[in-house]
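Colleague: Below are the sequence and a predicted model; questions follow.
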Amino acid sequence: MSTTTPELEIERTRSPRRIRGTGFVWLLVLPGLALLIAVVLYPLLRSIAMAFFEESLLYPGREFVGLENFTVVLGEDFPQLLWQTLIFTAGATVLPFLIGLALALALDTGIRGRGVMRGMFLFPWLLPSVVVSFLWSWIFDANYGVLNGLLQSLSLIDAPVAWLFDTEAARAGLILAKTWNSFPWIMVMLLAALQTVPSELKEAASIDGAGAIRRFRTVTWPHIAGVTGIVLLLEVIWNFQHFDLIYVMTGGGPAGTTSTLATALYEAAFSAYDLGEAGAIGVLWIILLMAMVVVYVQLSERSEEPS
């Protein structure tokens, strides 16, 4: 004899079939997981595997060669290439950070018109990197560049200078162009962090006789140090793998003196058609980036440990 009441039977027939908790979680995760595998994981694993094969874009098939591609890459000008990458990374990280920090501190003082200035300073960041590359190529152009025209009008130079055909000038030009493009987002991030500093602490330090530098060191910096670390880490990662601005402005020249790991990988894959060598450069690139992240995490953990 059934003990189920008629009301319970009616409720069961009306209620939809429920999905169990675990099944519902997988239902939500699977689309994103499939996209991650297709867009990120598979290309990454394919690129890593490519480093151990001799493979070309010109003919089908591939042959396993082990570590031969790594031997070729490391036996060429890899130390010089890495040094040039680090020069660009350091310059394109430190300079925009200093400018962004200075502007953030200025805008945090309540200066008149700071809203308008904040919007104006964001303009370089809104432009695509390729547009920025062509803009600065035009500025540094030897024949009709704005920089040469300005310097000649001021009688600082007698004849046009081929800035991008001189190693040091080309490096400085790349760093300057990248700085102009990236300092606004650093400014915004640091300004947001500065606005979280309690005004009471600033006032108390000022009453105690602390100057501007001491207030920044003892009050402001501890509150923005975390955001600063993240900003610098992201800038290092982005600049270490930056490609389009370098490729458009100098193409790695003159004589390869502004080439980086990014441009070398592109040249190996799409100029020399050697996918194995390009894969080897990519694997070494990943290892270096991971090493940088590990060092940053260790330093961050040590700085957070109580003394």
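Modeller: Received the coordinates, thanks.

Colleague: drop to CA atoms for contacts and neighbour counts, all remaining ones
Modeller: Fine.

Colleague: list the helices and strands the host helix or strand of Ser137 packs on?
Modeller: If you go by DSSP states H and E, Ser137 is part of helix 129-139. If contacts are counted by 3 or more CA pairs under 8 Å, 6 or more residues apart in numbering; DSSP states H and E, helix 129-139 sits against helix 146-153, helix 167-194, helix 244-249.

Colleague: Looking at those helices, spot the one closest to Glu54.
Modeller: Across the helices and strands packed on helix 129-139, Glu54 has its closest neighbour in helix 244-249 (25.9 Å, CA to CA).

Colleague: helices or strands next to that closest one in the packing?
Modeller: helix 129-139, helix 167-194.

Colleague: quick one: Gly66 and Phe52 touch, right?
Modeller: Yes - contact criterion CA atoms under 8 Å: Gly66 and Phe52 qualify, at 4.8 Å.

Colleague: So what touches stretch 99-113?
Modeller: Under the criterion CA atoms under 8 Å, 6 or more residues apart in numbering, residues Arg114, Arg118, Phe183, Pro184, Trp185, Ile186, Met187, Val188, Leu190, Leu191, Leu194, Gln195 lie in contact with stretch 99-113.

Colleague: Show me which residues of it are buried.
Modeller: Residues Ile99, Gly100, Leu101, Leu103, Ala104, Leu105, Leu107 are the ones in stretch 99-113 that count as buried (16 or more other CA atoms under 10 Å).

Colleague: Quick check: the farthest pair among those?
Modeller: Ile99 and Leu107 (12.2 Å).

Colleague: what's stretch 80-87 in contact with?
Modeller: Outside stretch 80-87, the residues touching it (CA under 8 Å, 6+ apart) are Phe240, Thr257, Thr258, Ser259, Thr260, Leu261.

Colleague: which of the residues in that stretch are buried?
Modeller: Buried residues in stretch 80-87 (16+ other CA under 10 Å): Leu81, Leu82, Gln84, Thr85, Leu86, Ile87.

Colleague: Quick one: the residues you listed as CSV, columns for secondary structure too.
Modeller: Putting the buried residues of stretch 80-87 into CSV (DSSP: H, G, I helix; E, B strand; the rest coil) gives the following:
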residue, secondary structure
Leu81, helix
Leu82, helix
Gln84, helix
Thr85, helix
Leu86, helix
Ile87, helix
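
Colleague: Which single one of these is nearest to Ser307?
Modeller: Nearest member of the buried residues of stretch 80-87 to Ser307, counting by CA to CA, is Leu86, at 32.6 Å.

Colleague: secondary structure element for the residue nearest the centre of the chain?
Modeller: By CA atoms, centre = their mean, the mean C-alpha position of the chain lies nearest to Trp238, the distance being 1.8 Å. Here Trp238 sits within helix 221-240, counting by DSSP H and E.

Colleague: For that helix, which helices and strands make contact with it?
Modeller: For helix 221-240, the packing partners by 3+ CA pairs under 8 Å, 6+ apart are helix 78-107, helix 167-194, helix 275-304.

Colleague: ok, structure two:
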Amino acid sequence: MMSTASDELMSERAQSPRRIRGTGFAWLLVLPGLAMLVTVVLYPLLRSIVMAFFDESLLYPGREFVGLDNIISVLGNDFPQLLWQTLIFTAGATIFPFLIGLALALALDTGIRGRGAMRGLFLFPWLLPSVVVSFLWSWIFDANYGVLNGLLESLALIDGPVAWLFDTWSARTGLIMAKTWNSFPWIMVMLLAALQTVPSELKEAASIDGAGAIRRFRTVTWPHIAGVTGIVLLLEVIWNFQHFDLIFVMTGGGPAGTTSTLATALYDAAFSSYNLGEAGAIGVLWIILLMAMVVLYVRLSERDEELS
């Protein structure tokens, strides 16, 4: 018994250096990622939050603590209108690509001929950088040499060039169309992957029972893809709520600020007005709104799981 215990102790002592070396190697693997996270994400985030409570500018050095004055000032200006315009863009740029992506995913899931080629073709808009998409659609809607004006004039639907991006509603529509064209492919791919996990036996059983296409989708398909759909919609809402480059390139927030969102307003406050305190206050309110969306989604998901 004594020899057995001493052998086990010696074995543990022999393995402990290996365990330490293994742990040290694991930290070496993790440290670059942690350093990148702290440098690129955490520090800028905390720095921007701190700026919200100071009077700080890019034009002069130093700063002065002002407490909640910046946040109160932002809320007292045109923040409700800014939030409303952000929500309009977010809703349109989420609903339309989702509907198109869902329709295409359902079509490609039916075994239609050439679906592999179509799937690759539909992915093309998603592969383009957002800035390229912005310039492409700016060219389409351009008042002087835009494709849309040329097409409508050739069909005698308009008498002369129309400045689409200089009217509030047509500019909003153009932004939503551009974002829809850019983002529906990834929604299609995610939903198609979810559709392919639906057991074919359930579809066949529902069809034998006399269920039509709509009823099969509602009773068989939808329950299987509802979880993936919720995640896709949440991610799309978050991305659209903070989208910047397409709006900045196509309209710059115009005309007269009617397409400006929280993202463009933060940029203007920091790099046009040079008011870092105001930009930080917008960022803090922005973070609070995004956190509220995530919490709401989690609560709704938990309630659905309890009901099911």
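Modeller: That came through fine. Keep in mind the model is a prediction, meaning the values are calculated, not measured.

Colleague: about what we covered before: just the buried residues of stretch 99-113 of structure 1 now: which is nearest Glu7 of structure 1?
Modeller: Ranked by distance to Glu7 of structure 1 (CA to CA), the buried residues of stretch 99-113 of structure 1 are led by Ala104 at 66.7 Å.

Colleague: Check the secondary structure at Glu54 of structure 1 for me.
Modeller: Under three-state DSSP, Glu54 of structure 1 falls in the strand class.

Colleague: For it, which residues are in contact?
Modeller: Arg62, Glu63, Phe64, Val65, Asn69, Asp274, Leu275, Gly276.

Colleague: May I see the ChimeraX selection of the buried members of these?
Modeller: The ChimeraX command for the buried members of the contacts of Glu54 of structure 1 (criterion: 16+ other CA under 10 Å) is given here:
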select :69,274,275,276
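
Colleague: Could you pick out which of the contacts of stretch 80-87 of structure 1 are located in helices?
Modeller: Phe240, Leu261 (DSSP state H).

Colleague: what about Val73 of structure 1, helix or strand, and which?
Modeller: Secondary structure from DSSP H and E places Val73 of structure 1 in helix 68-75.

Colleague: how about that helix: buried residues?
Modeller: Those would be Glu68, Asn69, Phe70, Val73, for helix 68-75 of structure 1 by 16+ other CA under 10 Å.

Colleague: now swap in stretch 122-134 of structure 2 and tell me
Modeller: Those buried within stretch 122-134 of structure 2 under the rule 16+ other CA under 10 Å are Phe122, Leu123, Pro125, Trp126, Ser130, Val133, Ser134.

Colleague: Closest one of those to Thr173 of structure 2?
Modeller: Ser134 (13.6 Å).

Colleague: Nearest spatial neighbour of the closest one, chain-adjacent residues omitted?
Modeller: Computed as CA to CA, 6 or more residues apart in numbering, the closest residue to Ser134 of structure 2 that is not its neighbour in sequence is Leu246, at 5.0 Å.

Colleague: And the one you found? What does it align with in structure 1?
Modeller: Here Leu246 of structure 2 is matched to Leu245 in structure 1, going by TM-score structural alignment.

Colleague: What about its match, how many residues nearby?
Modeller: Neighbour count for Leu245 of structure 1, taken as other CA atoms under 10 Å: 21.

Colleague: can you check Trp26 of structure 1 too?
Modeller: 11.

Colleague: what's the average distance of the helix or strand hosting Glu267 of structure 1 to structure 2?
Modeller: Secondary structure from DSSP H and E places Glu267 of structure 1 in helix 261-270. Helix 261-270 of structure 1: mean distance to aligned residues in structure 2 after superposition is 0.1 Å, counting by mean CA distance after the TM-score superposition for structure 1.

Colleague: how far does that helix sit from the chain's center?
Modeller: Taking the mean of its C-alpha atoms, helix 261-270 of structure 1 sits 18 Å from the chain's own mean (CA atoms, centre = their mean, to the nearest Å).

Colleague: Stretch 45-55 of structure 1 too?
Modeller: Relative to the centre of its chain, stretch 45-55 of structure 1 is centred 25 Å away, using CA atoms, centre = their mean.

Colleague: Relative to the whole chain's centre, how far out is stretch 166-184 of structure 1?
Modeller: 15 Å.

Colleague: swap in stretch 98-118 of structure 1?
Modeller: How far stretch 98-118 of structure 1 lies from its chain's middle: 23 Å, per CA atoms, centre = their mean.

Colleague: ditto for stretch 299-306 of structure 1
Modeller: In terms of CA atoms, centre = their mean, the centre of stretch 299-306 of structure 1 is found 24 Å from the chain centre.

Colleague: quick one on the thing from earlier: out of Gly66 and Phe52 of structure 1, which sits in the busier spot?
Modeller: Shown here are Gly66 of structure 1 and Phe52; by other CA under 10 Å, Phe52 has more neighbours (22 against 13).

Colleague: I'd say the more buried one and Phe64 touch.
Modeller: Yes - between Phe52 of structure 1 and Phe64 there is a contact under CA under 8 Å: 6.0 Å.

Colleague: ok, now which ones touch the match of Leu246 of structure 2?
Modeller: Counting by CA under 8 Å, 6+ apart, the residues that Leu245 of structure 1 touches are Ser129, Val130, Val132, Ser133, Leu174, Lys178.

Colleague: can you do 7 Å?
Modeller: By CA atoms under 7 Å, 6 or more residues apart in numbering, the residues touching Leu245 of structure 1 are Ser129, Val130, Ser133.

Colleague: returning to what we had before: return the member of the buried residues of stretch 122-134 of structure 2 nearest to Ile231 of structure 2.
Modeller: Once CA to CA is applied, the member of those that ends up nearest Ile231 of structure 2 is Trp126, at 18.5 Å.

Colleague: my guess is the closest one meets Trp181, correct?
Modeller: No - contact criterion CA atoms under 7 Å: Trp126 of structure 2 and Trp181 do not qualify, at 8.0 Å.

Colleague: about what we covered before: could you give me the buried positions within the helix holding Trp238 of structure 1?
Modeller: 221, 223-224, 227-228, 231-233, 235-237, 239-240.

Colleague: ok, those vs Met290 of structure 1, which is closest?
Modeller: The closest of these, once distances to Met290 of structure 1 are taken by CA to CA, is Ile237, at 9.7 Å.

Colleague: Noted, bye for now.
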